[in-house]
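*Asks:* this one's structure only:
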């Protein structure tokens, strides 16, 4: 009968012996700089600007951001449909 446990033990022992024979220095990975697509500047609460004005500005910024996403999605869908229409008409 095939004795797979003894072969596995032999393989593990051989692998462990091989790894002990290696002398490798491992350098810690360098952190990769993250690219910033857009920088959004938020103003810190100041004495001259009311909280209501700050909230209004943030809401306007959020709405503009959402509208841009909607436009991009619609443009992508239109371009996809333009590419698919000639294929489906055949």
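*Replies:* Great, that's in hand. Keep in mind it's a predicted model, so treat the numbers as computed, not measured.

*Asks:* Going by C-alpha atoms from here, please, whenever you check contacts or count neighbours.
*Replies:* Fine.

*Asks:* what's the following helix or strand after the helix or strand hosting residue 7?
*Replies:* Using DSSP states H and E, residue 7 sits within helix 4-21. Where DSSP H and E defines the elements, the next helix or strand beyond helix 4-21 is helix 51-89.

*Asks:* Buried residues, that next one. List them.
*Replies:* residue 54 (16 or more other C-alpha atoms under 10 Å).

*Asks:* In terms of secondary structure, what does it contact?
*Replies:* Contacting helix 51-89 under the criterion 3 or more C-alpha pairs under 8 Å, 6 or more residues apart in numbering; DSSP states H and E is no other helix or strand.

*Asks:* Use this one as the comparison:
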């Protein structure tokens, strides 16, 4: 059960860290552990007392950079149309190659069926 004690100590330490960073107390606290089950005592202290510094303050939000100026809509439209035309050409080429392959395969198959010498002998 040592891992349970270590887990609970880690949760308590994490909660102390969160409280020291945010500066507010949460309602969530780990369950109390009887001292008889804890093998080693763990000292929990806020992070700023361990390091000896003040908690970090959040920097003010920086404005987001403006997006780059958009290309004229005509240029975008032309680019999209060019890409679609290129895609269609590729698809037509693939279709043509499939048809040619299918025709060549069927031609070889029909030639093999017509020639009895190329067939393996049938087992009786």
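*Replies:* Cool, got the structure. These numbers were taken from a predicted model, which means no experiment stands behind them.

*Asks:* Need the TM-score between these chains.
*Replies:* The TM-score (TM-score structural alignment, normalised by the length of the first structure) is 0.44; 46 aligned residues with a C-alpha RMSD of 2.2 Å.

*Asks:* ok, residue 21 of the first structure - how many residues close by?
*Replies:* Residues lying near residue 21 of the first structure (other C-alpha atoms under 10 Å) number 9.

*Asks:* Correction: the previous question concerned residue 6 of the second structure.
*Replies:* 15.

*Asks:* if I look at it, how far off is residue 12 of the second structure?
*Replies:* 10 Å (C-alpha to C-alpha, to the nearest Å).

*Asks:* for residue 96 of the second structure, same thing?
*Replies:* From residue 96 of the second structure to residue 12 of the second structure the distance is 69 Å (C-alpha to C-alpha).

*Asks:* between these two, which one's more packed in?
*Replies:* Neighbour count, other C-alpha under 10 Å: between residue 96 of the second structure and residue 12, residue 12 has more, with 21 against 12.

*Asks:* so which strand or helix has that one?
*Replies:* Assigned by DSSP H and E, residue 12 of the second structure falls in helix 2-22.

*Asks:* Does anything pack onto that helix? Which helices or strands?
*Replies:* So helix 2-22 of the second structure, by 3+ C-alpha pairs under 8 Å, 6+ apart, packs with helix 47-51.

*Asks:* Moving C-terminal from the helix it packs on, which element do we reach first?
*Replies:* Helix 47-51 of the second structure is succeeded, C-terminally, by helix 73-114 (DSSP H and E).

*Asks:* who are the neighbours in contact with residue 68 of the first structure?
*Replies:* Residue 68 of the first structure sits next to no residue when contact means C-alpha atoms under 8 Å, 6 or more residues apart in numbering.

*Asks:* Could I get the buried residue list for stretch 81-95 of the second structure?
*Replies:* Here stretch 81-95 of the second structure shows no buried residue, counting by 16+ other C-alpha under 10 Å.
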